[in-house]
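Undergrad: fold the following.
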Amino acid sequence: MSEAQIVITPVSGKKGRARFVDLGREFAARLPHSVPQLRGEQLELIDSGKNPFFGHARTQLFVAERGGRDVGRISAHIDELALAMPAEQGFGPGTGNFGYFDAEDEATAHALLATAEDWLRTQGMTRALGPISLSIWEEPGLLVRGQDHAPMIMMGHHPAEYRGWIESFGYTTAKSLLTYELDISREFPPLIQRIVKTGERNERINVRRVDKSKWDQEAAIVLSILNDAWSDNWGFVPFTPEEVAYAGKKLKPIIHEPLNMIAELDGKPVAFMLTFPDINSELSRIGGKLFPFGWFHLLRWLHKPKQANMRVPLMGVLKELHNSRLASQLAFMMISEIRRAAESEFNGQRGEIGWILDDNQGMVAIADAINSTVNREYLIFEKAL
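TA: Okay, here's the model as predicted:
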């Protein structure tokens, strides 16, 4: 008996999005160390009426069926802002993306990739880059190292075999993204401590906690620095004003003042560092479900996390200070203050920094200097269409 045919179906609307998300949740549940996420949040990210990413993007979701059963999914999407970026920065004219990639076997994986590529070609694209789900600021890359431990907040988790399936369909590595693990119960090396103390004596420098009572203004400061600081980086796509407002609203519940810093030079904000307590530990405990009692446990945890590990997903220093000693000094000052707070106020033991581009020499040097080590690697692949 021949194997049943794989049928790829485009999905849309409320029912289609629910089918797409629930299928992804089924795949995640099969994977060791995976953490169930909140279904409502996952649905919102692919809803054009709620996520402002769709204000500058075209997207199509696909589901693969075989024998009457869903066996895979993929998104194909084009970010208009990414098309406008210089090609040497990763995106550029003609570059479309695939994301939300899940497949039961290699044949299904290839059928899904072929379908996404065909859709991108119909939209005039000449290159596919992925997986990126959906925005570069959400979950970029395929996990290829680090499947042996649970992911932290806002990080993807994928089976090891996906890499081979993607590469066997003609994709090559475009970029490697790294995360670094840090023991936050340990003091930084003496040299870093001296750099921090020297900065604390500099009257021009003020490293302060974010003021959550003015969070909208603080979020605007942070994201304006980010848009400047990262503007020359590989994969950069600027935040729109709508995305700034949306991100600020979504991040507010996990913002704790002692863990988030803005650095000022002569009274001007020039750098920031955001740190999130790892909500995945609580999501794992409640099974990713708010009802019947998950919402109560989650709200209590968000108010004051206990024994929480930490992730530093974003930091930035204005470009005018790049390649200066001051830039690294500000980074060390912020992360030193956050480390102390994470340990003393939240009983944190472990931190994770990243993602960091593998060729970002400045950030890699900072990670190395504080004795952190690579614990996870994600790859973004590319292919000419």
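
Undergrad: can we go C-alpha only for contacts and neighbour counts from here?
TA: Will do.

Undergrad: can you map out the helices along the stretch 201-350 of the chain?
TA: 215-229, 241-251, 280-286, 294-303, 325-346 (DSSP state H, counting those that start in this stretch).

Undergrad: for the ones you listed, give me TSV that also has distance to Gly55.
TA: Converted to TSV, the helices of the stretch 201-350 of the chain look like this (distance: least, C-alpha to C-alpha, whole Å):
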stretch	distance to Gly55
helix 215-229	18
helix 241-251	9
helix 280-286	29
helix 294-303	30
helix 325-346	33
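
Undergrad: turn the ones you listed into a markdown table, including distance to Arg163 and mean neighbour count.
TA: A markdown table is the format used below for the helices of the stretch 201-350 of the chain (distance: least, C-alpha to C-alpha, whole Å; neighbours: other C-alpha atoms under 10 Å):
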| stretch | distance to Arg163 | mean neighbour count |
| --- | --- | --- |
| helix 215-229 | 31 | 19 |
| helix 241-251 | 30 | 15 |
| helix 280-286 | 24 | 18 |
| helix 294-303 | 34 | 15 |
| helix 325-346 | 33 | 20 |
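
Undergrad: for the comparison step, fold the sequence that follows:
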Amino acid sequence: MAQGEVIITPVSGKADRKAFIDLAYRINASDPHWVPPLRMEAEELITPGKNPFFEHADVQLFLARRGDAVVGRISAHIDHLAIAMDPSQGMGPGTGNWGLLEAEDETVANALIARAEEWLRGKGMNRVLAPISMSIWEEPGQLVKGFDHPPTVMMGHQPERYNDYIKALGYQPAKTLNTYELDITKEFPPLIQRIIASGEKNPKIRIRQVERSKFDQEAALILDILNDAWSDNWGFVPFSDTEIMYAGKKFKPIVREDLIMVAEYEGEPVAFMMTLPDLNEAIKPMGGKMLPFNWAKLLLWLRKPKVRTMRVPLMGVRKRLQSSRLASQLAFMMIEYIRRNAIREYGATRGEIGWILEDNQGMNAIAEAIDSHINKVYVIYDKPL
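TA: Have a look, this model is predicted:
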């Protein structure tokens, strides 16, 4: 273990921000399964005015140094939309967060987490949920299973040792998040096929793909269903209007009409499923850099993605239909239609669904019914301050 006193200082100015971003690339360079984010994306995440999270959150970034060497980093933040939620949903008054942890060793990690906790206490927080980097909608949780393969787009990947550091500081699991992997080249079990066929014969059911020409309307519809479907979920935090516009702009380059389905029942949109081609497959070899030629490679890939993996980051069924047979039937139909398109149009062979809360019985049952299995597990930890 390295020797020398660890000094923690708040991030201040461009040089510190650059050091904060650079550290992740250095610490994770030897991990073959870590996906270096594009540097412009990493910078955007931590910059007020670029990331709308800052409009409803207090954020403080910290760097750890030994002498002149940067050896660690962490973010501490309070999401005011999250603390306004009912405590029964996981967040609520007095709950702060930390995330974006990178540390050369346990001594550094301990010092950084202690400083983040101190900052949160100073802001009146009495509890911490972590790691969350930085919004619950971005990269929540510490990876505890699935270190042997890269994460898909918008999923985190941290060293296993961080989990040991966190637990040793008295943090207890608050919630487990699972992702499910499946071989999409295989047809679903006969029972599921019969459920899908039955739905196709039902004149009240219509499964349609979104229309890119009506992108804003479709995005608003999906978010309306999402807010209704997820509103009682653990950890739910509503999107702000600015975040909705930001997400729409960010997703637009990788959105494909035939990979996002809306289910209508008696003419009313009641469910949706969003699937994204795994952008991480394209950016992993780039090392975070767009220059000199990676920008051209990325543009070419975006024109017609060919990927191994498709990720289902979001799906939802209106609350009044949840736990019904119809909800499961619509989900199976949307998954099947997207599965066919993913194979035919994009050459995909693998799907990943998640994250899904460990106690979301409906979604876990759907995932298991189509012969998928848990491939990654993340834990969000809880600690009183």
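
Undergrad: sorry, back to before: to Trp137 of structure 1, which of the helices of the stretch 201-350 of structure 1 lies closest?
TA: Among the helices of the stretch 201-350 of structure 1, the nearest to Trp137 of structure 1 by C-alpha to C-alpha is helix 241-251 (10.3 Å).

Undergrad: so which residues make contact with that closest one?
TA: By C-alpha atoms under 8 Å, 6 or more residues apart in numbering, the residues outside helix 241-251 of structure 1 that reach it are Asn51, Pro52, Phe53, Trp215, Asp216, Ala219, Ala220, Leu223.

Undergrad: distance from it to structure 2 after superposition?
TA: Mean deviation of helix 241-251 of structure 1 relative to structure 2 after superposition (mean C-alpha distance after the TM-score superposition for structure 1): 0.8 Å.

Undergrad: so what's the gap between that helix and the chain middle?
TA: With C-alpha atoms, centre = their mean, to the nearest Å as the basis, helix 241-251 of structure 1 stands 15 Å off its chain's centre.

Undergrad: hmm, back to that, Ala109 of structure 1: which of the helices of the stretch 201-350 of structure 1 is closest?
TA: Closest approach to Ala109 of structure 1 among the helices of the stretch 201-350 of structure 1 is made by helix 280-286 (27.8 Å; C-alpha to C-alpha).

Undergrad: could you list every residue that touches the nearest residue to Phe169 of structure 1 once chain neighbours are set aside?
TA: In this structure, Phe169 of structure 1 finds its nearest non-sequential neighbour in His110, 6.4 Å apart by C-alpha to C-alpha, 6 or more residues apart in numbering. Shown in contact with His110 of structure 1 (C-alpha under 8 Å, 6+ apart): Trp165, Ile166, Phe169.

Undergrad: is it true that the second one touches Thr108?
TA: No: using C-alpha atoms under 8 Å, Ile166 of structure 1 is not in contact with Thr108, being 11.0 Å away.

Undergrad: quick check: buried residues in stretch 34-45 of structure 1?
TA: Ser34, Val35, Pro36, Gln37, Gln42, Leu43, Leu45 (16 or more other C-alpha atoms under 10 Å).

Undergrad: need those in CSV (columns: distance to Leu177 of structure 1 and secondary structure).
TA: Formatted as CSV, the buried residues of stretch 34-45 of structure 1 follow (distance: C-alpha to C-alpha, whole Å; DSSP: H, G, I helix; E, B strand; the rest coil):
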residue, distance to Leu177 of structure 1, secondary structure
Ser34, 19, coil
Val35, 21, coil
Pro36, 23, coil
Gln37, 22, coil
Gln42, 23, helix
Leu43, 26, helix
Leu45, 22, helix
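
Undergrad: tell me which of these is nearest to Leu299 of structure 1?
TA: Gln37 (15.1 Å).

Undergrad: contact partners for that closest one?
TA: Counting by C-alpha under 8 Å, 6+ apart, Gln37 of structure 1 touches Asn280, Leu283, Gly288.

Undergrad: just give me which of the residues you listed are shared by structure 2.
TA: Mapping the contacts of Gln37 of structure 1 onto structure 2 (both residues aligned by TM-score structural alignment, their matches' C-alpha atoms under 8 Å) leaves Leu283, Gly288 still in contact.

Undergrad: okay, now the closest residue to Val210 of structure 2 other than its chain neighbours: neighbour count?
TA: Excluding its sequence neighbours, the residue lying closest to Val210 of structure 2 (C-alpha to C-alpha, 6+ apart) is Glu257, at 5.2 Å. Residues lying near Glu257 of structure 2 (other C-alpha atoms under 10 Å) number 16.
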